[in-house]
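J.: Let's see this in three dimensions:
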Amino acid sequence: MNLLTQCCVLLLLPLVLCDRLQDKMYTPISGSICFRRLNATHSTGCGSTLGGSVGVLHLIQSPADFEFVWNKPPAPPYTLLMAPWLFNRENILNITGRAKGNIAGIVLIENGTNLASYSHELKCPNPNSGLKNQTCDAKQAWNPFGTGLLHENFPFPIIYVKEQNYIKNLTDCYHKFNTYDVENQHNRRLCSIQIKSFMSAAVNSAVCTRRTRYINNMNPQRYCDPLQSKNVYATLFERPKELKSENLILVGARIDTTSMFDGIGLGAMDSLVPAVTLMSTAHTLNKLLADHITGKNYNVVFMLFNGEAYDYIGSQRFVYDLVNNAFPSSSNNTIKLSDIKLFIDIGSLDSQNSTTIYQFDKFDLADKFASLFDATIKQYSFNFEVNRKMTTNLPPTSAQSFLRDDNKFPAVILYSDNNKNRFYHSIYDAEQNIDFVYQNTSRDFTTLIDLTEKTTMVPSIQLAVRNVSTSLAHSLYELVTGASYTEHFGANPYLIDEMLYCYLVSAKCPLFQATIKDANMTIPPIPPNRYISVQNPVSYETVGWTLRVLGFLTGRPVPSATKDNCTVFPLVWVSGFNHTGECLRTTHDLSNALSPAFSIEDYDWKSGRYSTWTESTWSEINVRIFLKPAVSQEAFTLAIGFGVMLISFILVFIINTKSDVLFGESTSSINVLTLPSQC
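T.: Next comes the predicted model:
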């Protein structure tokens, strides 16, 4: 080994040893963080201090255990380790009030407890973005189980840990070091946790956006970004390219969901069931009208709105674009709000055997639709009850955006009156909440089923969605064609089965594989994240899959086209159910789901006209546990450090002043330097 190699090894050795020492000192913990969002008036969510919030772990197992942190605990601040059932409004507001200064953070650990309800959304979602003068209170709440914690601002970080190995690390560390001699905790080392999740944004969206717009080359940091994504839509028939008025029926639902924690929350009941109902309806109607495309009274637009959880971002932007002749953005023949003769808004379908058709105002087409819808249900004995309600208090759905702009807008809302979703906008609104069991059959899900044949599928969410989407498709068929549907084909429950599996369990599923060019493409075996988020590739994951699925289900085959000449939109090549490949002529597309507040110059943030939600930026998320020494030990270590520093200064001073005595003078070197150069 040469000298240079030896020197490099000696230089790198301390770095290697430091890494190993750090690994011994800290144990990383992985989980989902609560992060900060802002609107025009305030900020919500959580965040740590700039260097990370450090607290001693303390396990809360019952409400009585909170007394420990409220009554002058011995070694504050503490980070509370608790099960989600204890994370309720009463306990958390007591923590932020009575234990202020004693709490450094909260770690929620999944313990498998069956919860009766768990929703951190408001009891009246989006209260300031719909029709004015609506009544929503504790007696008449759309989300009676809501705690509102999703809209609170917490002065400390909160993290949700689901993996059992990390939970074991946390609890083992706590029990080993923190459970004995509690009164004298401050005199010994304790198991502690550092949560680093500093949020750059503060105050509200107006302040944060203004600070971000002041970015320059010296300070390129962004503080927050607006919540935005894309709406996904498709038309039943191709729209004319020339300018002309149209008669349109709009069928809408929301595709997004949310929860308090990043990347956790599938929104099975709150939004996925309505979205799947819409896509199943689109597929069924497209099949029913495959050979009946002449003499139509209406065209149908199927629209999946994004960002509806945050003051109806997607539908607000859609209405704004319609009013300003900006939809579709890629066409000269734009749609006007007056072109829409009926809007069928598929809201929450909590109940599998009943729904209510809500209306704000009476109009003939709504009566006709309701009559056709109810008649189809009765014709096939779907065991599904339909009620009607004319009221000024409407459910929190996308129709609010249209009616706020024009309260005479022809909208009807399908919404369950039962309010059975006890996990609205939470981490527990998953497949178990809708009793979903994947059938995992090899049956062709691209065809329709004969409703006169007895199904082998047991009563389930798949059959409930089939019943609603079949009734919708048959009703739309008669509205579009003006003729009665005389056959007996309906929605395929196995298609619904596949859609629910793809969005709730794994994106690596037969339906998603059928919508892409190469069915062998690597797809991660996790469900897509349906939180709207900010403009980034991850937030568009759900948009991409939904666009492909909607195009696949509403596209019409072009048998004469090959893969080589099926490359220019609206022609799209897909692998298909059998992975043999086929060319489809599609009408699917995207539109902006960005609040107009961020597009209007000098927008009045205090007006409350449009959604103003933003999301804070952050640079690092890091959680780790370690042994924190006693205060006395920390003070002793600090004192030794100061002592060594003072002694070092004194020694350097003495050596420097006595250097001539200690080292002598090098006269020869001085003489050499002063000699003149010889020529």
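
J.: okay, CA-based contacts and neighbour counts for the rest of this
T.: Will do.

J.: which strands and helices sit next to the host helix or strand of residue 478?
T.: Per DSSP states H and E, residue 478 falls inside helix 461-481. With contacts defined as 3 or more Cα pairs under 8 Å, 6 or more residues apart in numbering; DSSP states H and E, the packing partners of helix 461-481 are helix 273-288, helix 364-379, helix 493-504.

J.: residue closest to the middle of this structure?
T.: residue 531 (1.8 Å; Cα atoms, centre = their mean).

J.: For that one, give its distance to residue 611.
T.: 16 Å (Cα to Cα, to the nearest Å).

J.: And residue 539, by the same measure?
T.: 18 Å.

J.: more crowded one of these two?
T.: Using other Cα atoms under 10 Å, the more surrounded residue of residue 539 and residue 611 is residue 611, with 28 against 20.

J.: surely that one meets residue 130?
T.: No - using Cα atoms under 8 Å, residue 611 is not in contact with residue 130, being 10.8 Å away.

J.: so how far is the helix holding residue 478 from its chain's centroid?
T.: 29 Å (Cα atoms, centre = their mean, to the nearest Å).

J.: Alongside the first, I'd like the structure of this one:
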Amino acid sequence: MLRGRKCIKEQNVALRILNDESFAKKVGGVVVESGTNISSQAKGFSPVEKFPEAKFAPYQNLNYEWNPAGSSIMLNNYNFPVFLLSQDSTLVLQEIADKNDKNKKAYTVDVAEFNLIMQTTKAGTHDSESCLKEQSCLPLGGYRQLFGAVEMKDSRDIVPTALPKTLLTLISSFIRRALPNYSNRLEQASNRAQLRLRTIDSLNFRERRLPTLLFVADVDHQGNQGRRFVFDEESDDDYQEGSVMSSLPPINITSSKRSKPIILAVASMDSASFFRDKSLGADSPLSGMISLLAAIDALSHIDALSELNKQLIFLICTGEAWGYLGSRRFLAELDMHTDAVDGLNGTLVEMILEVGSTGKSFTQGVNSFFTHSAGDASTTNKTLIAFKNACESLGSETIKISTAKISNPGIPPSSMMAFLSKNSSTSGIVLEDFDTAFLNKFYHSHLDDLSNVNSSSIVAAASLVARTLYILASGKKESSTSELNSINVNSSLVEELLGCLLTCEPGLSCGLVKDYITPTNTCPNHYVGVLMGAPSSKPYLAYVSDVSRFLWNFLADRTSSKEDRSSVCSEDCSSKGQVCIRTEPAGKGTCVVSTTRYIPAYSTRLKFDSDSGTWSVLPPNSSDPMGMVDPVWTESFWDEIQLRVYTVQSATYDRFILAGGIAVTVLAYLTIVATRAMVTKALKRD
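T.: Next up, the predicted model:
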């Protein structure tokens, strides 16, 4: 029965359910309301740990709280589903719940019924290894999967039958949030814990367009009991989203000249959330990615890029929210010298500059950024000096760059952890908008949306990154003021990217995106998705997500040699080193010289068998420290999710009718017996 509307913190309810067995038995499901003002009212909501991905940290202090708002509720087991409503559906269910509360003595009541079956539950594959073997799930990573939403069916006709099998109790609303453009749609998130996962996840190929519900398993290296949870989502089409790599200027893989030292700039493109379809990650990590994209755009307008003393490589990773899948796979591809990294020598990487959260640096009129460093002190000091020179060249008192406190245990959760795990002597700096703890109170939450970032902060970070990269790549002790002043970030581009990647209006239908691709969805989502088929640096583009395809085209365009644009193309280019961009809008593209590639992102513990088309889980390898603790997440197949609201007779009324019927029957029987006795007696007298 749909009951009650209480403004309760989601994590408090989740924790009570976990700790109060009697209360948990009364909960058939949870429906979470959406609203327009929850972000400003909430003190903070982060469903992940206080130290996200702590097991991958390259240092020992794993109790440090980088994420003070973290509650870890996303990694718990729940015996019921959790549904996130759109604004319109919220209004409908509020009305129904209020009606039920007011009409406690009414003979009818409104109830909700859901249909939510995961294939892993049906098949009895209770862990990732078995679900991959039985082909009832797919591994997270690779190339993203996008989803639409299912409409909530509101059926008000009275159903004079027994109560439905599953009733959802409305314990709304812990969290309210606006979900633009989702009229009458119900976004669902389900946290059902019939499954207890004890081994690692695996994968299996699944047919495109098959709806899937997130089913993830976390297994430690000792095979202890894992944790499962589900995010909200309804599937429309399945897409793959992988990491994207590019370089400036393009790498000439046919040249015999000695390769230059490499400056590697890194950002992340995926986020996570308790409700998977609402994984926007505006501040963490999208603000950093947008800063890097804007910096690349600014650098692309510089003349004589080929004269730089060092090679700039850009890597935008996916799967970082799920065990640093993208960065770890990138390093594995380097070791194996695959086509995805052809022409790139990992031993030449001199410095790594990662752009983390940059959307919340603006406080009290100043954009304050912090550098978290690791590795060789002399190399990192050069980068710190480059940052300070870049900051001074901007000539603005509203932008400040500082080094993070030495009391920090090390670098914050970031892709840099994967590089340090591979080689502890790797030199790198992570640029963040915080010093000792996240400023983002909605880290890995569905509330980390556009309202949670400041565009001027992102522009300031992009300016710092662009000029710092130029200083490092030029190799000069001092760059001239005129050179640095020629590097200017396009603030309009930043605003456009924010609208395209973090909203539904215009969303992926914005002019910038449609200039490169024909989007299949309007509302963006930055959940990593699943890997379909064989991993490849040249994936089947019909399976590649809108965001990945846009990033690939954008980077290929911005990093290409402007003078080498040539023939019209539809798919491939004849010359080596060329790629075909903008093929979707008009069916014809242009060949450009660019070193831009897709890099599949998936666990280093997974192996794909091209003959059988299946995946297997590799045993832990001591040479892969992160693989030793890798959960190897997977996602279950699932059928169409449905939730409908309709009216039934109340149980009390049914019992009253039953009692009345029994009473009438008994009275009728007694009347008949008495009447027969009277008639018999009367006949005997006659």
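
J.: quick one, which of the helices and strands packed on helix 461-481 of structure 1 is packed in tightest?
T.: Mean neighbours per residue, mean count of other Cα atoms under 10 Å, is largest over these for helix 273-288, with a mean of 26.

J.: which helices and strands sit right next to that helix?
T.: Helix 273-288 of structure 1 packs on strand 248-254, strand 299-305, strand 340-346, helix 461-481, helix 493-504, helix 541-554, going by 3+ Cα pairs under 8 Å, 6+ apart.

J.: okay, these in JSON lines with distance to residue 427 of structure 1 next?
T.: What follows is those, written out as JSON lines (distance: least, Cα to Cα, whole Å):
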{"stretch": "strand 248-254", "distance to residue 427 of structure 1": "18"}
{"stretch": "strand 299-305", "distance to residue 427 of structure 1": "21"}
{"stretch": "strand 340-346", "distance to residue 427 of structure 1": "23"}
{"stretch": "helix 461-481", "distance to residue 427 of structure 1": "20"}
{"stretch": "helix 493-504", "distance to residue 427 of structure 1": "12"}
{"stretch": "helix 541-554", "distance to residue 427 of structure 1": "18"}
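
J.: right, and those - which one's nearest residue 111 of structure 1?
T.: helix 493-504 (21.2 Å; Cα to Cα).

J.: Could you pull out the buried residues of stretch 254-274 of structure 2?
T.: By 16 or more other Cα atoms under 10 Å, the buried positions in stretch 254-274 of structure 2 come out as 259-274.

J.: nearest to residue 386 of structure 2, of those residues?
T.: Within those, the smallest distance to residue 386 of structure 2 is 12.8 Å, found for residue 263 (Cα to Cα).

J.: Just confirm that closest one contacts residue 473, I think it does.
T.: Yes - look at residue 263 of structure 2 against residue 473 with Cα under 8 Å: they come within range, at 6.9 Å.

J.: Quickly list what's touching both of those two.
T.: 310-312 (Cα atoms under 8 Å, 6 or more residues apart in numbering).

J.: Among the residues you listed, find me the one that's closest to residue 32 of structure 2.
T.: Among those, residue 312 lies closest to residue 32 of structure 2 (Cα to Cα), at 45.3 Å.

J.: Residue in structure 1 paired with the closest one?
T.: By TM-score structural alignment, residue 312 of structure 2 lines up with residue 300 in structure 1.

J.: Could you do residue 502 of structure 2 as well?
T.: Using TM-score structural alignment, residue 502 of structure 2 pairs with residue 504 in structure 1.

J.: coming back round to it: would you reformat the shared contacts of residue 263 and residue 473 of structure 2 as CSV and include distance to residue 603 of structure 2 and neighbour count?
T.: Listed next are these as CSV, based on distance: Cα to Cα, whole Å; neighbours: other Cα atoms under 10 Å:
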residue, distance to residue 603 of structure 2, neighbour count
310, 31, 24
311, 28, 26
312, 26, 25
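
J.: between those, which is closest to residue 385 of structure 2?
T.: Of these, the one sitting nearest to residue 385 of structure 2 (Cα to Cα) turns out to be residue 310, at 17.1 Å.

J.: so the closest one touches residue 264, yeah?
T.: No - if you go by Cα under 8 Å, residue 310 of structure 2 and residue 264 don't touch, sitting 10.2 Å apart.

J.: ok, now which ones touch the match of residue 502 of structure 2?
T.: 266, 268, 430-431, 527.

J.: how about a cut-off of 10 Å?
T.: 265-268, 272, 429-432, 436, 498, 526-529 (Cα atoms under 10 Å, 6 or more residues apart in numbering).

J.: just the residues you listed now: which is nearest residue 358 of structure 1?
T.: Here the nearest of the contacts of residue 504 of structure 1 to residue 358 of structure 1, counting by Cα to Cα, is residue 272; it sits at 20.3 Å.

J.: what about residue 460 of structure 1, how many residues close to it?
T.: 16.

J.: And it, how far from residue 506 of structure 1?
T.: Separation of residue 460 of structure 1 from residue 506 of structure 1 (Cα to Cα) stands at 20 Å.

J.: cool, and residue 586 of structure 1?
T.: Applying Cα to Cα to residue 586 of structure 1 and residue 506 of structure 1 gives a distance of 26 Å.

J.: quick one: the strands in the stretch 51-200 of structure 2?
T.: For the stretch 51-200 of structure 2, the strands defined by DSSP state E, counting those that start in this stretch cover 79-85, 108-115, 137-139, 147-148, 150-151, 153-159, 185-192.

J.: CSV for those strands, including distance to residue 605 of structure 2?
T.: Formatted as CSV, the strands of the stretch 51-200 of structure 2 follow (distance: least, Cα to Cα, whole Å):
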stretch, distance to residue 605 of structure 2
strand 79-85, 29
strand 108-115, 34
strand 137-139, 11
strand 147-148, 27
strand 150-151, 34
strand 153-159, 42
strand 185-192, 26
